[in-house]
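> please find the sequence and the predicted model below.
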Amino acid sequence: MQVPAEASATTGSAASTAANGTEPLQQQWTPELAIPKSILSLPAPLSFFRILRFLKTQRRTGWLDKGIQHGNAESISDHMYRMAVMSMLAPPEDNLDSRKCAMIALVHDLAEAVVGDLTPSDPVGADEKHRRERETMNYLADLIRPLNPDAASQLYTLYLEYEEMSTPEARFVKDLDKFEFLLQTVEYEMDVLEGKEDKKVELADFFKARSKIKHPLVKQWLGQLEDERKNVVGL
């Protein structure tokens, strides 16, 4: 898991000493504990913008766990940006709001700037992961609410919409999330063939995610990707 370099409690709980000095107390994770103090002391929106930087510097954990070189591993913002551009191709015949799709794509992993890119292999369980992400989104919305209440409300609403898959736009973006992940998988497989990554890197098991893609247009794109993978990678 990649976390802000200055943060001390992004994973696990912060430990403190009990009053009798014998038993450690576990302090529940909060965004304020995870965000560096140097940023907490800044006024909004500068503090908000500085937090967003972590999306640019944190590498996606799944690639690092598989052996992709740190310098080649995509950042969280890399992933969200390509998804947002893909969202512009939302089919108008489905009455999807492409602008809304793009905005969902840009906020769906926003909490990872503070929480980190947690995976099932992390000791933090799924329920705790979702709690941290929701608290972070509440914190970020509250941070900018005095400056722009509409933007704050939209930030949290779009995130929640994606988490709950409550609208056609959210479900479309969820498929884009899986497709972008598979697209990046194939690109890394090509890097392995070209000697840009270690030949021991094995990503084929990631392609199990293809069965989760439901939207006809995204499934069409997936078919093109699978054809390319077969022709170039041989899988």
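Received it, and whenever you're ready, just let me know what you need.

> C-alpha from now on. contacts and neighbour counts both.
Noted.

> now the helices for this protein?
31-34, 37-40, 46-57, 61-65, 76-87, 98-107, 112-115, 126-144, 149-164, 168-193, 216-228 (DSSP state H).

> make TSV out of these and add distance to Ala15 and mean neighbour count.
Shown next, in TSV, are the helices of the chain (distance: least, Cα to Cα, whole Å; neighbours: other Cα atoms under 10 Å):
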stretch	distance to Ala15	mean neighbour count
helix 31-34	11	20
helix 37-40	17	14
helix 46-57	24	17
helix 61-65	25	18
helix 76-87	28	20
helix 98-107	31	22
helix 112-115	18	27
helix 126-144	17	18
helix 149-164	30	17
helix 168-193	35	20
helix 216-228	45	15
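
> so can I have TSV of those showing distance to Ser8?
Formatted as TSV, these follow (distance: least, Cα to Cα, whole Å):
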stretch	distance to Ser8
helix 31-34	6
helix 37-40	10
helix 46-57	15
helix 61-65	18
helix 76-87	20
helix 98-107	24
helix 112-115	11
helix 126-144	15
helix 149-164	25
helix 168-193	29
helix 216-228	40
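
> out of those helices, nearest to Lys208?
Among the helices of the chain, helix 168-193 comes nearest to Lys208, with 9.4 Å by Cα to Cα.

> mind giving me the packing neighbours of that closest one?
Here helix 168-193 touches helix 76-87, helix 98-107, helix 149-164, helix 216-228, going by 3 or more Cα pairs under 8 Å, 6 or more residues apart in numbering; DSSP states H and E.

> now for the residue nearest to the spatial centre of the chain: which residues touch it?
For the chain, the residue nearest the mean C-alpha position is Asp109 (3.5 Å; Cα atoms, centre = their mean). Listed by Cα atoms under 8 Å, 6 or more residues apart in numbering, the contact partners of Asp109 are Ile76, Met80.

> now do the one 5 residues further on
With contact taken as Cα under 8 Å, 6+ apart, Val114 is in contact with Val3, Pro4, Thr10, Pro31, Ala34, Ile35, Ile51, Phe54, Thr136.

> quick one: it and Val232, what's the gap?
Distance from Val114 to Val232, counting by Cα to Cα, to the nearest Å: 38 Å.

> again, but for Pro43
Look at Pro43 and Val232: by Cα to Cα, they are 51 Å apart.

> do the same with Trp221
Distance, Trp221 to Val232, using Cα to Cα: 16 Å.

> next one for the comparison:
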Amino acid sequence: MRNVMIHHRVFFCCTKPLSILPSLSPPHLHLSYSAAAAAASSPNRAIHCMANDSPLSQPLTGGDGSVSVPPPSPASSAIDFLSLCSRLKTTPRAGWGKRDVKNPESIADHMYRMGLMALISSDIPGVNTDTCIKMAIVHDIAEAEEIAELWREYEANASPEAKVVKDFDKLELILQALEYEQEQGKDLEEFFESTAGKFQTDIGKAWALEIASRRRKQQ
């Protein structure tokens, strides 16, 4: 998202695919989490977790003094990843806070409703619903081989699914803006202006018109 759209991504660097999505292969992921790095991260900055040693595995020292790191188990890798993802549940989307919105949604809140948008729009010709759902869930995370590929596809706007999910990203934004206006009496016109005319798909345009219509009725 650009302009005033709220953008906050969490990046995970991996050595091999992680079995988070159904079609991914078993995990062989080494993750390192730095408390110092986490403390230095602000709500407006992405969190960078570099591929390294599993935090649940300790180096083993051999008789010759050499150090070896045992590979983490699939379960260990999965739980490491999911623990890092917990930040998505508690990190508010930065743009709302800048506009004094109280109790703003988290990154996970945003991605969840985008996933529901993809789920209920399953009849779009030429669009793979499963891909849309996956892309909606991971569009704010760059991780693993398949997820990274979906993220690159989303960023490049390179497929029908990417165009649909790009529209869902903007739709969720203006729907949330409308709800904050209703609940808190805010004027969030800038979000509607920044997305106007930028919807690429029929469903995006139709849903945007519906949201705009409901907003006009409340004014």
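The structure has been received and is ready for your questions. Just so it is clear, the structure is predicted and the values come from calculations on it, not from any experiment.

> please state their TM-score.
Laid over one another, the chains give 0.67 as their TM-score (TM-score structural alignment, normalised by the length of structure 2), with 164 aligned residues with a Cα RMSD of 2.8 Å.

> quick one: closest of the helices of structure 1 to Ala209 of structure 1.
Closest approach to Ala209 of structure 1 among those (Cα to Cα): helix 168-193, 6.6 Å.

> how far out from the middle of the chain is the closest one?
Centre-to-centre, helix 168-193 of structure 1 and its host chain are 13 Å apart (Cα atoms, centre = their mean, to the nearest Å).

> okay, the angle between that helix and helix 216-228?
Counting by axes from the mean of the first three to the mean of the last three Cα atoms, to 10 degrees, helix 168-193 of structure 1 points 10 degrees away from the direction of helix 216-228.

> just to revisit the earlier point, trace the residue nearest to the centre of structure 1 over to structure 2, please.
Alignment note (TM-score structural alignment): Asp109 of structure 1 maps to Asp140 of structure 2.

> cool, Tyr162 of structure 1 as well?
Alignment note: Tyr162 of structure 1 maps to Tyr154 in structure 2; criterion TM-score structural alignment.

> report the contact partners of that match.
Tyr154 of structure 2 neighbours (Cα under 8 Å, 6+ apart): Met135, His139, Ala162, Lys163, Val165, Lys166.

> at 6 Å instead, please
The contact partners of Tyr154 of structure 2, taken as Cα atoms under 6 Å, 6 or more residues apart in numbering, are Ala162.

> so how far is Val164 of structure 2 from it?
Counting by Cα to Cα, the gap from Tyr154 of structure 2 to Val164 of structure 2 is 10 Å.

> next one: Phe192 of structure 2
According to Cα to Cα, Phe192 of structure 2 and Val164 of structure 2 sit 18 Å apart.

> what is the end-to-end distance of stretch 120-136 of structure 2?
In stretch 120-136 of structure 2, first residue to last residue: 13 Å (Cα to Cα).

> give me the residues contacting that stretch.
Against stretch 120-136 of structure 2 from outside (Cα under 6 Å, 6+ apart): Met114, Gly115, Ala118, Leu150, Pro160, Glu161.

> again, only using 7 Å
The list of residues contacting stretch 120-136 of structure 2 from outside it, by Cα atoms under 7 Å, 6 or more residues apart in numbering, reads Met111, Met114, Gly115, Ala118, Leu119, Leu150, Trp151, Pro160, Glu161, Val165.

> reformat those as JSON lines; add distance to Ala75 of structure 2.
Below are these laid out as JSON lines (distance: Cα to Cα, whole Å):
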{"residue": "Met111", "distance to Ala75 of structure 2": "25"}
{"residue": "Met114", "distance to Ala75 of structure 2": "28"}
{"residue": "Gly115", "distance to Ala75 of structure 2": "25"}
{"residue": "Ala118", "distance to Ala75 of structure 2": "29"}
{"residue": "Leu119", "distance to Ala75 of structure 2": "28"}
{"residue": "Leu150", "distance to Ala75 of structure 2": "24"}
{"residue": "Trp151", "distance to Ala75 of structure 2": "24"}
{"residue": "Pro160", "distance to Ala75 of structure 2": "34"}
{"residue": "Glu161", "distance to Ala75 of structure 2": "31"}
{"residue": "Val165", "distance to Ala75 of structure 2": "30"}
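
> tell me which of those residues is nearest to Pro92 of structure 2?
Of all the contacts of stretch 120-136 of structure 2, Pro92 of structure 2 sits closest to Met111, with 12.1 Å by Cα to Cα.

> give the contact list for the closest one.
The contact partners of Met111 of structure 2, taken as Cα under 7 Å, 6+ apart, are Ala136, Ile137.

> nearest residue to the equivalent of Trp63 of structure 1 over in structure 2 other than its sequence neighbours?
Aligned against structure 2 by TM-score structural alignment, Trp63 of structure 1 finds its counterpart in Trp96. Computed as Cα to Cα, 6 or more residues apart in numbering, the closest residue to Trp96 of structure 2 that is not its neighbour in sequence is Pro104, at 6.0 Å.

> quick one: map that neighbour onto structure 1.
So Pro104 of structure 2 corresponds to Ala73, using TM-score structural alignment.

> neighbours around its match, how many?
Neighbours of Ala73 of structure 1 under the rule other Cα atoms under 10 Å: 19.

> quick one: Ser67 of structure 1 and Leu203 touch, right?
You called it Ser, but residue 67 of structure 1 is Gly. No: using Cα atoms under 7 Å, Gly67 of structure 1 is not in contact with Leu203, being 9.6 Å away.
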